[in-house]
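Participant: The sequence isn't on hand, but the structure is:
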């Protein structure tokens, strides 16, 4: 299986506590994900849970053609106010490892996402990534970038 690597960065004019509190809450994913994906966190009582290693989060998501899929991720690593990592346990990818990093700057916070993913399915997966998946992922992060600017402002 071929794995792919995509990196996204964004500077936001907020303090570290504000950025961490917003992005480490799975409930805020719905707000920064394109509406056509109908992204819903299905884990009960997430509002009262602080992120920790081993946290399992379940979702319903429609990444393509409105087809709803179950997705489960586990928060595998957390260094408070510095980074956290989520890994898919089951869902649309053969492999999903997503690092979220936060660094204070003179202007606010530099947020960096490092995503490694794999599709599987041999040549069909290679074709799907080239035609659909990579563009869809980049589109999701472009949408997120714009929503984050709407919420927090732009540097």
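Facilitator: Cool, the structure landed. The structure presented is a predicted model; accordingly, all values stated were derived computationally and were not measured.

Participant: use CA for all of it now, contacts and neighbours both
Facilitator: Fine.

Participant: ok, residue 20 - how many residues close by?
Facilitator: Neighbourhood size, residue 20 [other Cα atoms under 10 Å]: 21.

Participant: can you check residue 57 too?
Facilitator: 19.

Participant: Isn't it up against residue 40?
Facilitator: No. Between residue 57 and residue 40 there is no contact, the gap being 10.7 Å when judged by Cα atoms under 8 Å.

Participant: try it against this one:
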């Protein structure tokens, strides 16, 4: 069984409270997701994030095929981190940790995603050509969108 990891960090010139307000509201995920993904929340985003929260989405990650994705918020430590885990969806495993840390001049946002692709050896064969580049593209889009929203971080 092969588990892959995507690890990103981004510094933004905003407060910890601003970063938490953005990330802890599931409705904001649509703002930082590429439009072509057809991201739509079906249910579960009617209140601020809490452990045990189930959120249902529709996404269109590849070949314009709508896919239902159900995640659970399993851990929340206010203004520090939260974890979402896929319960049903396109991955065999999806465990996404979101960390926030106050730094001089802003906040550091760190994401660590551990995931497993479905379809055994076939999934592992297409991973470097389809899955990995698609995830990189999505997180690159998010990085650019956050810079548009909040500006560049001055070092």
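Facilitator: That came in fine, so what should we check first? Worth saying up front: this structure is predicted, and the values here are computed from it rather than measured.

Participant: Quick check: TM-score for this pair?
Facilitator: After superposition, the two chains reach a TM-score (TM-score structural alignment, normalised by the length of structure 1) of 0.96; 153 aligned residues with a Cα RMSD of 0.9 Å.

Participant: now the helices for structure 2?
Facilitator: With helices called from DSSP state H, structure 2 shows them at 16-23, 120-126, 132-150.

Participant: residues making contact with the shortest one?
Facilitator: What it means is helix 120-126 of structure 2. The contact list for helix 120-126 of structure 2 (Cα atoms under 8 Å, 6 or more residues apart in numbering) reads 2, 117.

Participant: Could you do the longest one as well?
Facilitator: Contact with helix 132-150 of structure 2 is made by 10, 12-14, 32-34, 61, as judged by Cα under 8 Å, 6+ apart.

Participant: Name the nearest residue to the residue nearest the centre of structure 2, sequence neighbours excluded.
Facilitator: For structure 2, residue 96 is the residue whose C-alpha lies nearest the centre (Cα atoms, centre = their mean; 6.7 Å). Distances taken as Cα to Cα, 6 or more residues apart in numbering put residue 113 closest to residue 96 of structure 2, at 4.3 Å, once the chain neighbours are dropped.

Participant: How about residue 110 of structure 2?
Facilitator: residue 9 (4.3 Å).

Participant: check contacts around that neighbour.
Facilitator: Contacts of residue 9 of structure 2 by Cα under 8 Å, 6+ apart are 108-111.

Participant: now, among these, which is nearest to residue 24 of structure 2?
Facilitator: residue 109 (12.7 Å; Cα to Cα).

Participant: residues in contact with whatever residue of structure 1 lines up with that closest one?
Facilitator: Aligned by TM-score structural alignment, residue 109 of structure 2 pairs with residue 111 of structure 1. Residue 111 of structure 1 sits next to 9-12, 100-103 when contact means Cα under 8 Å, 6+ apart.

Participant: As JSON lines, those with distance to residue 70 of structure 1 would be great.
Facilitator: Formatted as JSON lines, those follow (distance: Cα to Cα, whole Å):
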{"residue": "9", "distance to residue 70 of structure 1": "28"}
{"residue": "10", "distance to residue 70 of structure 1": "29"}
{"residue": "11", "distance to residue 70 of structure 1": "31"}
{"residue": "12", "distance to residue 70 of structure 1": "31"}
{"residue": "100", "distance to residue 70 of structure 1": "22"}
{"residue": "101", "distance to residue 70 of structure 1": "26"}
{"residue": "102", "distance to residue 70 of structure 1": "28"}
{"residue": "103", "distance to residue 70 of structure 1": "32"}
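
Participant: Can you turn the buried part of those residues into a ChimeraX selection?
Facilitator: Selection of buried members from the contacts of residue 111 of structure 1 for ChimeraX, criterion 16 or more other Cα atoms under 10 Å:
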select :10,11,12,100,101,102,103
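
Participant: Alright, that wraps it up for me.
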